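>>> Got a predicted structure here, sequence first:
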Amino acid sequence: MAHTQLLPGQRGPADHAMHERVVEAAHAMFSARGFARTSVAEIAADLDVAPTYLYKFFQSKAAIGEAVCSNILGGIDEALWQVARSQADPDRKVMQLFRTMLKESVGMFFAERKLHDLVAQSLEQNWSSIARHQQQIRAVVAHIVDEGVEKRAFDPELDRDEAVEALFWALYPFAHPRVLEQSIDQDLEARARIIGRFCVRALRGNTAKLVTD
């Protein structure tokens, strides 16, 4: 996925082909060897260019790591938006949001453990890719809440901003790599289902009976 906007530490035109080539090469190397064990020189060698050439596009290895992290999280964001823009009823979308967040996060973070560590590091160091990811989650949630209120599936008297924040933080444990790591041996699917059902009940108020799935 090519970036259309420069992240901190990136240089040159945002749509330059070298940006995408560097990110793709770095993604593969970080996945195989880990972020800490991969150098800019090794990424440059893989692309058959001099390391100094890469610095025309990225200020540091951390900037390359942030671009890779942004792409990883962008895949999760895309999956969440597919839920939000589907034809399902709003209450079903809330339930699916929890299932999708869990599935995508576990898939991204644990199928490729070294990339999981990269995302965890980005959280610990407050990279801007994390802020953008959180912004996208809030936007997805807001889209579903607004649709639910408009269709009278959710309580029309909801405090919209409060509802969005509550859903965001309810989803947070299923998105945070360190929290997932600590609870991976538990029945996270059951937990996501329970919390999703509770959130639907809170959103609907007394408008209808609780969704069962």
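Received the coordinates, thanks.

>>> From now on I want contacts and neighbour counts done on CA atoms only, so please keep to that.
OK.

>>> got the contact list for the most centrally placed residue in the chain?
The residue lying closest to the centre of the chain (C-alpha atoms, centre = their mean) is Leu73, at 3.6 Å. Leu73 makes contact with Ser129, Ile130, His133, according to C-alpha atoms under 8 Å, 6 or more residues apart in numbering.

>>> wait, the first one sits on Gly74?
No. Under the criterion of C-alpha atoms under 8 Å, Ser129 lies out of contact with Gly74, with a separation of 9.1 Å.

>>> higher neighbour count, the two?
The neighbour comparison of Ser129 against Gly74 (other C-alpha atoms under 10 Å) goes to Ser129, with 24 against 17.

>>> Which secondary structure element is home to the more buried one?
Per DSSP states H and E: Ser129 is located in helix 128-150.

>>> repeat for Ser105
Secondary structure from DSSP H and E places Ser105 in helix 90-111.

>>> Tell me which residues are up against that helix.
72, 76, 79-80, 83-84, 86, 115-117, 119, 144-145, 147-148, 153, 171, 174-175, 177, 180, 188-189, 192-193, 196-197, 199-200, 211, 213.

>>> Just the buried residues of that helix, please?
Judged by neighbour count (16 or more other C-alpha atoms under 10 Å), helix 90-111 contains these buried residues: 90-106, 108-110.

>>> C-terminal to it, what's the next element?
helix 113-124.

>>> Measure how that following helix sits relative to helix 128-150, angle-wise.
Angle, helix 113-124 to helix 128-150, by axes from the mean of the first three to the mean of the last three C-alpha atoms, to 10 degrees: 80 degrees.

>>> Helix 113-124 - contacts with which helices or strands?
helix 17-33, helix 61-84, helix 90-111, helix 128-150, helix 177-183 (3 or more C-alpha pairs under 8 Å, 6 or more residues apart in numbering; DSSP states H and E).

>>> putting a second one here so we can go through both:
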Amino acid sequence: MNRPTPHSGATRGPADHELRDQIVAAATEHFSRYGYEKTTVSDLAKAVGFSKAYIYKFFESKQAIGETICVNCMLQIEAEVRAAVDGGDRPPEKLRRMFKAIVDATLRLLFQDRKLYEIAASAASERWPATIAYEARMQALLQDIIQEGRQTGDFERKTPLDETTAAIYLVIRPYLNPLLLQHSFDYTEQAPARLSGLILRSLSP
């Protein structure tokens, strides 16, 4: 399986600088309390105890800070999804696990804090680079499962691989995107099993 390649957004300075982590931690707490849209870089500077100019040595904008927070959340979701997939014995089970883990992990990490949800919503609606990279990695993971299923004989091989992957991803995507997921709360319990079951029947050789 392909391993995740994090995209940390438009950051500056040493990548492992402890002050960068301090800024991100303070920003996460501040956004949680006051919301992403209502917070300015000046507010974050006061919270961290640095000047606004000093923060700009590490991040070029508030969005860059928000994107770093998004990357942290998405990597947690991705790690959980990959762990679930790796726990499956065969491709059909891996696909079922992928659907369920995506819904469970996204709900837990993006909706446990409604203030931080604002960052995820901004990232999704404005198509931040980190979001695009995250979706690309999840689509690659899906393609790996389908390809493995074709090799084991569990899935049909007539339809072009990229076409099959794209079609199935369109079914999964509403559960990856926080803007779409918020409209599907009534279906999150039964959707993973029903949708994955329908897809698996369509993939039968």
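Perfect, I can see it now. Treat the numbers as computed from the prediction; the structure is a model and nothing was measured.

>>> Including distance to Leu158 of structure 1, could the helices and strands packed on helix 113-124 of structure 1 go into TSV?
Output for these, formatted as TSV (distance: least, C-alpha to C-alpha, whole Å):
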stretch	distance to Leu158 of structure 1
helix 17-33	42
helix 61-84	19
helix 90-111	14
helix 128-150	8
helix 177-183	29
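
>>> Relative to Thr4 of structure 1, which of these is closest?
Of all these, it is helix 17-33 that lies closest to Thr4 of structure 1, at 10.1 Å by C-alpha to C-alpha.

>>> what's the average distance of that closest one to structure 2?
Its aligned residues in structure 2 lie a mean 1.9 Å from helix 17-33 of structure 1 after superposition (mean C-alpha distance after the TM-score superposition for structure 1).

>>> where's that helix relative to the chain centroid, distance-wise?
19 Å (C-alpha atoms, centre = their mean, to the nearest Å).

>>> Where in structure 2 does that helix fall?
Aligned by TM-score structural alignment, helix 17-33 of structure 1 falls on residues 18-34 of structure 2.

>>> Buried ones in that stretch, by neighbour count?
Arg20, Ile23, Val24, Ala26, Ala27, Thr28, Glu29, His30, Phe31, Ser32.

>>> My guess is the last one contacts Ile119. True?
No. The pair Ser32 of structure 2 and Ile119 does not pass the contact test of C-alpha under 8 Å, sitting 9.8 Å apart.

>>> Please tell me how far the residue nearest to the centre of structure 1 sits from Glu66 of structure 1.
10 Å (C-alpha to C-alpha, to the nearest Å).

>>> Same check on Arg99 of structure 1?
In terms of C-alpha to C-alpha, Arg99 of structure 1 sits 26 Å off from Glu66 of structure 1.

>>> ok, now Val145 of structure 1?
Relative to Glu66 of structure 1, and taking C-alpha to C-alpha, Val145 of structure 1 is found at 30 Å.

>>> if we can go back for a sec, so the helix holding Ser105 of structure 1 versus helix 128-150, what angle?
Going by the same axes, to 10 degrees, helix 90-111 of structure 1 makes 160 degrees with helix 128-150.

>>> Which stretch of structure 2 is helix 90-111 of structure 1 matched to in the alignment?
On structure 2, the counterpart of helix 90-111 of structure 1 by TM-score structural alignment is residues 91-112.

>>> List the buried residues in stretch 184-203 of structure 2.
Thr188, Ala191, Pro192, Leu195, Ser196, Ile199, Leu200, Leu203.

>>> Next: stretch 69-77 of structure 1.
Cys69, Ser70, Asn71, Ile72, Leu73, Gly74, Ile76, Asp77.

>>> for the second one, what are its contacts?
Residues counted as contacts of Ser70 of structure 1 (C-alpha under 8 Å, 6+ apart) are Ser129, Ile130, His133.

>>> make it 7 Å
Ser129 (C-alpha atoms under 7 Å, 6 or more residues apart in numbering).

>>> Please identify which helix or strand holds Asp16 of structure 2.
Here Asp16 of structure 2 is assigned to no helix or strand, by DSSP H and E.

>>> Next, the mean deviation of the helix holding Ser105 of structure 1 compared to structure 2.
Mean for helix 90-111 of structure 1 is 1.1 Å (mean C-alpha distance after the TM-score superposition for structure 1).

>>> try stretch 61-75 of structure 1
Stretch 61-75 of structure 1 sits 1.3 Å off on average (mean C-alpha distance after the TM-score superposition for structure 1).

>>> and Ala63 of structure 1, how many neighbours does it have?
18.

>>> So what touches stretch 162-175 of structure 1?
Phe98, Met101, Leu102, Ser105, Ile137, Arg138, Val141, Ala142, Val179, Leu180.
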